[in-house]
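Show me the folded form of this:
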Amino acid sequence: MMATTTEAGTGAQVPSAGLRGRHNRTNPTFYWMVVPAVILFFALHTFPLLQGVFYSFTNYAGYGEWSFVGFNNYLALFRDDRVLDAYLFTFQFAIVATILTNAIALAVAVGLNARIKFRSTLRGVFFLPNVLPMLVVGYVFSYLFASVLPVLGQSLGIEALSTNILGSESLAWVGIVVVAVWQAAAFNIILYLAGLQTIPTEVYEAASIDGAGPWRRFWTMTFPLIAPFFTINMVLALKNFLMVFDHIVALTNGGPGNATTSISLLIYRGGFQGGEFAYQTANAVVYLIVIVVLSMVQLRFLQRREVAA
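Here you go, the predicted model:
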């Protein structure tokens, strides 16, 4: 029989303290599931991060001996034109790509959410770019930019498309933006579609009765109601574009010259190929802080907009 005690004043019987303690005891299976994951996370993520922070205060080249140099690596970053140019390009690319990706994804999602034929098929088609390997996509677009578009531009008399834009220092970043937006919009479309499914149809029916047009319904009802999905899409898109690497490797490899060298590519080249392991590790630490701060500020601002909406 279950041991019970009578609660004073009510007459109700409740389990005794000893029995409650046995029921509140954590199942050992919990530890067998969680502890290995924590160990792996620490060994493969946290420890390398701490090790990188440690080496950022040294002159370690990735091999051989090293010694402490204090904050010299961090101070040198602000005097390095390569780093400043890479930051400028990365932020320019990330801001433009984030805005275009969300604008296009939201427009496509709203269109797919309407009552059109082959809606399910079109959803699969639009999501296809997200599952394609970036290097394959990059090589395909490299061929298009180098061979197909110049021929098309010459036949149409469009001077801007008559040459390979990836070979132009002023236009190469545009080609990278096109490819990045084309691929990234697929994931954002799916998230916006999920958000649109949460809006009751009665809301649109009531708006139609009141005489609200499509544009007014979008700004006064649809957009405010999917504000949380807009927030997560903006934060994730900006974070991913700030860490752009494989798009550039596949399309321009940082060229022409250093016109499309991002922070991630600069860290990789200098740290693993240029003997600047400690210096570029300091660059990576600074960039980690920048991304975290920007993501937090962006999240806080957009969440306030959700409340205001």
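
Please count neighbours and contacts with C-alpha atoms only from this point.
OK.

Helices along the stretch 201-309 of the chain, start to end?
Shown for the stretch 201-309 of the chain, the helices assigned by DSSP state H, counting those that start in this stretch span residues 201-209, 214-217, 223-225, 227-242, 246-251, 263-268, 277-308.

Now the fourth one: buried residues?
Judged by neighbour count using 16 or more other Cα atoms under 10 Å, the buried positions of helix 227-242 are 227-235, 237-239, 241-242.

repeat for the second one
When neighbours are counted by 16+ other Cα under 10 Å, the buried residues of helix 214-217 are found to be residue 217.

cool, stretch 282-296 as well?
282-284, 287, 291, 295.

Could you do stretch 45-58 as well?
For stretch 45-58, a neighbour-count test (16+ other Cα under 10 Å) marks 52-53, 55-58 as buried.

quick one: contacts of it?
For stretch 45-58, the surrounding residues in contact (Cα atoms under 8 Å, 6 or more residues apart in numbering) are 66-73, 278-282, 285.

cool, stretch 278-289 as well?
Residues beyond stretch 278-289 that count as contacts (Cα under 8 Å, 6+ apart) turn out to be 52-53, 55-62, 73-74, 77, 263, 266-268, 270-271.

Next, the second sequence, to be compared with the first:
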Amino acid sequence: MESTVATKKAKADSKVESASTRKVKLKKVLSYAAFVGPAILFFIVIQIIPFLMGIYYSFTSWNGISSSIEWVGFENYKRIFTNDQRFFDSFLFTTKFMFAAVLISNIIGFSFALILNTALKTRNLLRTAFFIPNVIGGLLLGFIWQFIFVRGFAAIGELTNISFFLKPWLGDATTAFWGIVIVFAWQISGYMMVIYIAALQGVDTSLLEAAKIDGANAFTMLRKIIIPLILPAFTICFFLTISMAFKIFDLNLSLTGGGPFNSTQSVAINIYQEAFTNNNYGIGSAKSILFFLIVAIFTTVQVMITKKKEVEA
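Predicted structure coming up:
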């Protein structure tokens, strides 16, 4: 009799415990949904749905306005590969710009990080000063530098007669290219600097002190100790700069508008003009899908290479 009562009591206790456990799990699920749910919803609405719609429109002939949408299959893609030299010219420009901008912005950012990681009294002020260009909008930044290149450099050139300042910086294809690279590196190097500083602060100082005792100079410590230890930061910075350089739009638009004679037209501007100026929304969508695949391939290969270097180091 006592064993039966004890069994019933144990079953009742287990039911109460399971009910309380379910309540706790439900509260956790609701709390997660309350915090993560809106973000997932906005991500689906703003990112996933437009991306899927873009894939659909890339197989259609639509002007972006008319209610009638004609399915054309792969005709848009065939037209891009067979009869759109300007798109490949813009891709060539963007690729060249990407390599130059990534290299220069990371060198500047890493150099700033090395300098400001030392015990300078003004390092906090300098970190803020170097990071400020990153918070300025691309359009505004482009118009500021357009004034500098056109008016500021011309005024300095007239006073000093230095050929560097007398060049038509935004009126020639070569100088316009390097002008965009300079402004991009000036804007983004401060952001890269912050990432590199965070990585440098995680380096064990005892390793550096031991290397100094063993007679290693600053360059040897940088090459053999510091860089191998902060390779994950290089992975992140290269990934960010590659994607940003490939997707450059507002800075390019405000500085040169793709000129002179479309010599500095980025892929993003080409897609924008195709879709919203020429009203070829289907071809513009097809170009954007191709561009997405190209950027995805570049960034994936870069991450794989740098991750492999991390393991080897």
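
are any of the contacts of stretch 45-58 of structure 1 buried, and which?
When these are checked for burial by 16+ other Cα under 10 Å, the buried set is 73, 278-282.

and which of those is nearest residue 246 of structure 1?
Of all these, residue 280 has the smallest distance to residue 246 of structure 1: 18.3 Å, by Cα to Cα.

gap between the aligned partner of that closest one in structure 2 and residue 223 of structure 2?
Under the alignment (TM-score structural alignment), residue 280 of structure 1 pairs with residue 284 of structure 2. The spacing between residue 284 of structure 2 and residue 223 of structure 2, counted by Cα to Cα, to the nearest Å, is 45 Å.

cool, and residue 18 of structure 2?
Note on residue 18 of structure 2: its distance to residue 223 of structure 2, by Cα to Cα, is 58 Å.

what does residue 55 of structure 2 give?
Residue 55 of structure 2 sits at a distance of 45 Å from residue 223 of structure 2 (criterion: Cα to Cα).

got it, and residue 30 of structure 2?
Distance, residue 30 of structure 2 to residue 223 of structure 2, by Cα to Cα: 50 Å.

Now render the helices of the stretch 201-309 of structure 1 as a markdown table, adding distance to residue 40 of structure 1.
Rendered in a markdown table, the data for the helices of the stretch 201-309 of structure 1 read as follows (distance: least, Cα to Cα, whole Å):
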| stretch | distance to residue 40 of structure 1 |
| --- | --- |
| helix 201-209 | 46 |
| helix 214-217 | 49 |
| helix 223-225 | 39 |
| helix 227-242 | 24 |
| helix 246-251 | 26 |
| helix 263-268 | 24 |
| helix 277-308 | 21 |
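
quick one: which of these is nearest residue 141 of structure 1?
Using Cα to Cα and comparing the helices of the stretch 201-309 of structure 1, the one that lies nearest residue 141 of structure 1 is helix 246-251, at 7.6 Å.

what residues does the closest one touch?
Surrounding helix 246-251 of structure 1, the residues in contact under the criterion Cα under 8 Å, 6+ apart are 134-135, 138-139, 141-142, 166, 176, 179-180, 254, 260-262, 265.

The equivalent of residue 195 of structure 1 over in structure 2: what secondary structure?
Matched by TM-score structural alignment, residue 195 of structure 1 corresponds to residue 199 in structure 2. Secondary structure state of residue 199 of structure 2, per DSSP: H, G, I helix; E, B strand; the rest coil, is helix.

What residue in structure 2 is paired with residue 245 of structure 1?
Across the alignment, which pairs residues by TM-score structural alignment, residue 245 of structure 1 is matched by residue 249 of structure 2.

wait, that match sits on residue 266?
Yes. Between residue 249 of structure 2 and residue 266 there is a contact at 7.0 Å, judged by Cα atoms under 8 Å.

of these two, who's got more company?
Legend: neighbour count by other Cα atoms under 10 Å for residue 249 of structure 2 and residue 266, higher for residue 266 (28 against 21).

if we can go back for a sec, may I have the residues that are in contact with the match of residue 195 of structure 1?
Residue 199 of structure 2 makes contact with 230, 233 under the criterion Cα under 8 Å, 6+ apart.

Same check on the one 4 residues further on?
For residue 203 of structure 2, the residues meeting the contact criterion (Cα under 8 Å, 6+ apart) are 226, 229-230.

and which of the buried residues of stretch 282-296 of structure 1 is nearest to residue 185 of structure 1?
The shortest approach to residue 185 of structure 1 among the buried residues of stretch 282-296 of structure 1 belongs to residue 295, at 19.3 Å (Cα to Cα).

Aligned counterpart of that closest one in structure 2, please.
The equivalent of residue 295 of structure 1 in structure 2 is residue 299 (alignment by TM-score structural alignment).

Please apply the same query to residue 307 of structure 1.
Under the alignment (TM-score structural alignment), residue 307 of structure 1 pairs with residue 311 of structure 2.

go on, residue 59 of structure 1?
Using TM-score structural alignment as the criterion, residue 59 of structure 1 maps onto residue 61 of structure 2.
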